[in-house]
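# need the 3D shape of this:
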Amino acid sequence: MTLTEARQCALILNPEINAQRLRLLASRRFALAAGWWDDPALDFDALRILRGGPHPWLGGAGLTFTLPLTGVPGLERQAAQAYTRADALAVIVAERELLAEVERLWNACLTDRRCAAAQNDYRARLLAREPQVRALIAAGELPASEGDRLAQEIIKLDLECACCGAETVARQQALRRLLGLHPSAPLDLATEDDLEDEKPFEDDLQHAASGVLPESDLDLVRHPRVQEKLARFAAGEIELRAELRKRYPNISLGPRFGHEEGGGRLGASLGFSLPLWNRNRKGIATAEGDRDAARLAAVNEWRSLVTECHDARRRLQIAETKERGIREQQLPAALAAAERTERLFQQGEADVPAALAADATVYMAQEALIEARRVSDEARVRLYKTLVPPVDPERHAKED
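A predicted model of the protein is given here:
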């Protein structure tokens, strides 16, 4: 499985992201059902005149329509559409977070595999040295402790195996869970040769479809995380306007029919509420509190995103500098020193401990490079999460 296939698998099978999409679907349905007028009211009444004449019964019926002159249903529809837009942005944010987490666990699993390959290579070199060490010990040129030290180093490598540790298994299970796979499903990552042309987020940092790096802190206002909070703030503003308009009465209008003294009468009725004491004070207070909380959440989200962006850039700069130094200077120097030591050892001018020390130095440099690559990849993932993508929230909010 390649990283591209893992991304597609996660976007399709991940249960959390599918639950988020179902919530978006419910929000869209709610927006379609919002903003309708109140149903008309039909009433009947009947009276009997006590000690009456030949027509003691009086009857009547009426049909009443409520005219929302305050515009509350329209505001409710606008608020529902704003919440739908916020939920659509929340899905975008969740998808980006999911892809970033898949990338992080993918890099962690690749790091474990690289560490295991480096350990196996170092172990093979130690095993190749073992007959030489035993021969020199038998000839009396080396103390017996050198053989024990070599055996202890091999045992240490076996105990520190990067492919069968508890943390390695936990990372693999976490990756399966993100991909929506069964815990017992086989998970075979693509080999290094398959990944040569696949630079996970390096190309995404420059690809317009994934987003662009913000040039200033204000550019982060267009980030989906901030836009989601702003959409909820806009919905809170609309809800507050609706609650304020509920203080004003709606007009009830409709025809009425009555029967009295053996004859029928036809007329019209007009009514409205009298907002004298209540005036929707509780609803207005709740809407104001929700609006203020949404505004503060948007500001805090922007501030948090600014901090994450600067931190990610600094981490990536430090990680790339360290990785470049190990790759271009320290590891080549260790390999060159090991080659010189091996050549001197073959000529009889270097002893076995010197050759073992050179091999250990190469192994340490390889491990340092693997760790530097992991840190660099994680920093790149952090920076990817702060990109400002050119999304069209209205399109996502209107899609069915």
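
# when you work out contacts or count neighbours from here on, use the C-alpha atoms and nothing else.
Will do.

# Pro275 looks like it's in a helix, true?
No. Under the criterion used here (DSSP: H, G, I helix; E, B strand; the rest coil), Pro275 is coil, not part of a helix.

# surely it meets Arg247?
Yes. The pair Pro275 / Arg247 is scored as a contact, 6.4 Å apart, by CA atoms under 8 Å.

# where exactly do the strands run in the stretch 151-300 of the chain?
With DSSP state E, counting those that start in this stretch, the ranges of strands along the stretch 151-300 of the chain come out as 251-260, 263-272.

# before we move on, back to that, who's more crowded, Pro275 and Arg247?
Shown here are Pro275 and Arg247; by other CA atoms under 10 Å, Arg247 has more neighbours (19 against 12).

# on that earlier part again, which of the strands of the stretch 151-300 of the chain has the highest mean neighbour count?
Among these, the stretch with the highest mean neighbour count (mean count of other CA atoms under 10 Å) is strand 251-260, at a mean of 16.

# just put the strands of the stretch 151-300 of the chain in TSV and tack on distance to Trp37.
Listed next are those as TSV, based on distance: least, CA to CA, whole Å:
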stretch	distance to Trp37
strand 251-260	12
strand 263-272	16
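
# mind checking which of these is nearest Glu202?
Ranking these by proximity to Glu202 (CA to CA) places strand 251-260 first, at 62.5 Å.

# output the contacting helices and strands for the closest one.
When contacts are defined as 3 or more CA pairs under 8 Å, 6 or more residues apart in numbering; DSSP states H and E, strand 251-260 sits against strand 57-67, strand 263-272.

# and with 10 Å instead?
Packing partners of strand 251-260 (3 or more CA pairs under 10 Å, 6 or more residues apart in numbering; DSSP states H and E): strand 41-48, strand 57-67, strand 263-272.

# ok, which of the strands of the stretch 151-300 of the chain comes nearest Thr341?
Thr341 sits nearest to strand 251-260 of all these, at 97.9 Å, using CA to CA.

# show residues contacting the closest one.
Residues from elsewhere that reach strand 251-260 (CA atoms under 10 Å, 6 or more residues apart in numbering): 40-47, 55-70, 264-273.

# could you rerun that using 8 Å?
If you take CA atoms under 8 Å, 6 or more residues apart in numbering as the criterion, strand 251-260 is touched by 55, 57-69, 264-273.

# okay, the helices and strands packed on strand 251-260 in a markdown table with distance to Met1 next?
Shown next, in a markdown table, are the helices and strands packed on strand 251-260 (distance: least, CA to CA, whole Å):
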| stretch | distance to Met1 |
| --- | --- |
| strand 41-48 | 63 |
| strand 57-67 | 61 |
| strand 263-272 | 68 |
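
# before we compare anything, build this one as well:
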Amino acid sequence: MRIAIVAAMLMLSGCATYVPVPLASDSNALEKPVASVLEQSASAVERPWLKPVSIDLSKPLGLDAIATLAVANNPDLAALRARRGVAQAQVFAAGLLPDPTFSIGASKVASGPDTMLDVSGALGFDLNALRTRAVRRQGAVAQGEQVRLDLAWAEWQTAGQAKIQAVRIEQLQQIVSLAKKSRDSARSLLDRNERASARGDIAGDRLQAARVAAFSADDTYNTAAQSLVTAQGDLRRLLGLRPDQPLALAPIPDIASPPPASALFGLAEKNRTDLAALREGYAAQEAAVHKAVLDQFPNLGLTLNSQRDSAGNLLLGPAVDFTLPLWNRNRGTIAVERATRAALKAEYQARLFQTRADIAAAEAGVRTALQRKADALAGIDRIEHFAAASRTAADRGDLSLEAAESAEQALRDRQIQLAQAQQDYDEQMIALELLTGTPREAWPQ
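Model (predicted):
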């Protein structure tokens, strides 16, 4: 009896215990760590496609620092990392052996010559679980690797999106500054024309033209300012920062032109972790098909029976139970798993096709942005010289102020076109980098 009690205590000592972990209901759960904690956690991030960089939120952040901070602090990535623990637990569970079953019973003779209790016991083992253990573990390992690769792809995409917002903010700040000067100039011209119209010095159509110009300048400025605010908010969200967190950005360096799209597609097929994740998912499905085929064979169960009947006879013997594969033979499950495998193969081919198309479209977008940039640069020196000369002439009284402001507005319009073209080029280049799954430094020259 003591041995049985000790054995029961040992078995119970290895059992897990339940501890509730309630969700936080107060606003403190939304507070992010202080800057020093963020800088330390970001500096500890190691990814093969990230350059080593130290984070200092009090200084302007470059593209590498922005990418590192996004990987370290993005809340969506933190949730995905927590989900990865589920896949790791599934790999652990797939390697465990099933516990044996035990049963015991006793019955008393209600009438008859025998006076002893009829006592029986049985110890059972699930042999089918042993047969499929290897293939189940193989599938779980592949699924765990798929989750890891999906997380790596999410990190790559998040870092790239943060860099896109950074280059967008730099150009939008320049556009907003130019649009504000245009708005102020248009408002000043409208004010002068309104006073001149009140004196009867100009015709009504000139006043109306000034009003239209002022309205257009206001609309351009408001649109650019709103786009800048949106981009700044999106960047803070991607970096996991509070909406009121001060954030300064370093100047964005020039981005070199890309190689041909055919070379980039080869890089994407080799290095994109989402494609690697799909391959791991296909491997997991192969294991599922293999297991379904194994499950068509009889499910074996072994039981060791022991009994003492009411006459005192001791009985001992094994028993084997199995399912006869006559009609079902697990054909339905096999068909489902094979169809799922075929669907995953088609999905992988579709992803490859889409990857090639996206890279070609992004490469075409880069060429278009380069042409727009070249068109904006063409003759800008002449426009700038003409605007400066017009202002000088207006200051001397040789030219009307309206003509000088018109020349300066033409220069600002061209500068806005140049900033927009540069923004499109930088965004398309980063998008192309995201599509290849490969840093630009590793692209073929």
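
# any idea what the TM-score comes out to?
Once superposed, the chains reach a TM-score of 0.79 (TM-score structural alignment, normalised by the length of the first structure), with 372 aligned residues with a CA RMSD of 3.6 Å.

# and of the strands of the stretch 151-300 of the first structure, who's closest to Thr361 of the first structure?
With CA to CA, the closest approach to Thr361 of the first structure among the strands of the stretch 151-300 of the first structure belongs to strand 251-260: 87.5 Å.

# all helices of the stretch 51-200 of the second structure, in order?
63-73, 75-94, 127-199 (DSSP state H, counting those that start in this stretch).

# of these, flag the one that's most buried.
Highest mean neighbour count of those: helix 63-73, a mean of 25 (counted as mean count of other CA under 10 Å).

# show me how far that one is from its chain's centre.
Offset of helix 63-73 of the second structure from its chain centre (CA atoms, centre = their mean, to the nearest Å): 13 Å.

# go on, stretch 325-344 of the second structure?
33 Å.

# what's it aligned against in the first structure?
The alignment of stretch 325-344 of the second structure onto the first structure (TM-score structural alignment) covers residues 275-294.

# can you list the buried residues in that stretch?
Buried residues in stretch 275-294 of the first structure, counted by 16 or more other CA atoms under 10 Å: Arg279, Gly283, Ile284, Ala287, Glu288, Asp290, Arg291, Ala294.

# as a markdown table, the residues you listed with distance to Leu32 of the first structure would be great.
Listed next are those as a markdown table, based on distance: CA to CA, whole Å:
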| residue | distance to Leu32 of the first structure |
| --- | --- |
| Arg279 | 29 |
| Gly283 | 23 |
| Ile284 | 25 |
| Ala287 | 22 |
| Glu288 | 25 |
| Asp290 | 23 |
| Arg291 | 23 |
| Ala294 | 24 |
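
# in helices, which of the residues you listed appear?
The members of these that map onto helices under DSSP state H are Gly283, Ile284, Ala287, Glu288, Asp290, Arg291, Ala294.

# give me the nearest residue to the second one, chain neighbours excluded.
Nearest residue to Ile284 of the first structure, sequence neighbours excluded (CA to CA, 6 or more residues apart in numbering): Glu243, at 5.4 Å.

# can you tell me what that neighbour aligns to in the second structure?
Aligned by TM-score structural alignment, Glu243 of the first structure pairs with Ala292 of the second structure.

# contacting residues for its match?
Applying CA under 8 Å, 6+ apart to Ala292 of the second structure gives the contacts Asn330, Thr333, Ile334, Glu337.

# again, only using 10 Å
Residues near Ala292 of the second structure by CA under 10 Å, 6+ apart: Thr132, Glu286, Arg329, Asn330, Arg331, Gly332, Thr333, Ile334, Ala335, Val336, Glu337, Arg338.

# circling back: how about the ones in helices among the buried residues of stretch 275-294 of the first structure, which pair is most distant?
Pairwise distances across these peak at 16.4 Å for Gly283 and Ala294 (criterion: CA to CA).

# okay, now the alignment partner in the second structure of Met364 of the first structure: neighbour count?
Under the alignment (TM-score structural alignment), Met364 of the first structure pairs with Asp413 of the second structure. Neighbour count for Asp413 of the second structure, taken as other CA under 10 Å: 17.

# and the host helix or strand of Asp413 of the second structure against the first structure, how far off on average?
According to DSSP states H and E, Asp413 of the second structure maps onto helix 401-436. Taken over the aligned residues, the distance from helix 401-436 of the second structure to the first structure averages 1.5 Å (mean CA distance after the TM-score superposition for the first structure).

# go on, stretch 220-239 of the second structure?
Mean for stretch 220-239 of the second structure is 3.6 Å (mean CA distance after the TM-score superposition for the first structure).

# how about stretch 350-366 of the second structure?
Counting by mean CA distance after the TM-score superposition for the first structure, stretch 350-366 of the second structure comes out at 0.8 Å.

# and that stretch, which residues are buried?
For stretch 350-366 of the second structure, burial by neighbour count (16+ other CA under 10 Å) applies to Leu352, Thr355, Arg356, Asp358, Ile359, Ala360, Ala362, Glu363, Gly365, Val366.

# need the counterpart of Ala360 of the second structure in the first structure.
The pairwise alignment with the first structure assigns Ala360 of the second structure to His310, based on TM-score structural alignment.

# for Tyr83 of the first structure, see how far away that match is.
Distance, His310 of the first structure to Tyr83 of the first structure, by CA to CA, to the nearest Å: 30 Å.

# try Ala170 of the first structure
37 Å.

# repeat that for Trp36 of the first structure.
Trp36 of the first structure is 17 Å from Tyr83 of the first structure, where distance means CA to CA.

# what do we get in the second structure for Gly62 of the first structure?
Gly62 of the first structure maps onto Ala122 in the second structure, by TM-score structural alignment.

# run a quick neighbour tally on that match.
18.

# cool, the one 3 residues further on as well?
By the other CA under 10 Å criterion, the neighbourhood of Phe125 of the second structure contains 18 residues.

# repeat that for Lys108 of the second structure.
13.

# how about the closest residue in space to it that isn't next to it in sequence, what does it touch?
In this structure, Lys108 of the second structure finds its nearest non-sequential neighbour in Leu117, 4.9 Å apart by CA to CA, 6+ apart. Residues in contact with Leu117 of the second structure, defined by CA under 10 Å, 6+ apart, are Ala106, Ser107, Lys108, Val109, Arg308, Asp309, Ser310, Ala311, Gly312.

# next, the contact list for the counterpart of the last one in the first structure, please.
So the one you mean is Gly312 of the second structure. Taking TM-score structural alignment, Gly312 of the second structure has Gly262 as its aligned residue in the first structure. Counting by CA under 10 Å, 6+ apart, Gly262 of the first structure makes contact with Pro54, His55, Pro56, Trp57, Leu58.
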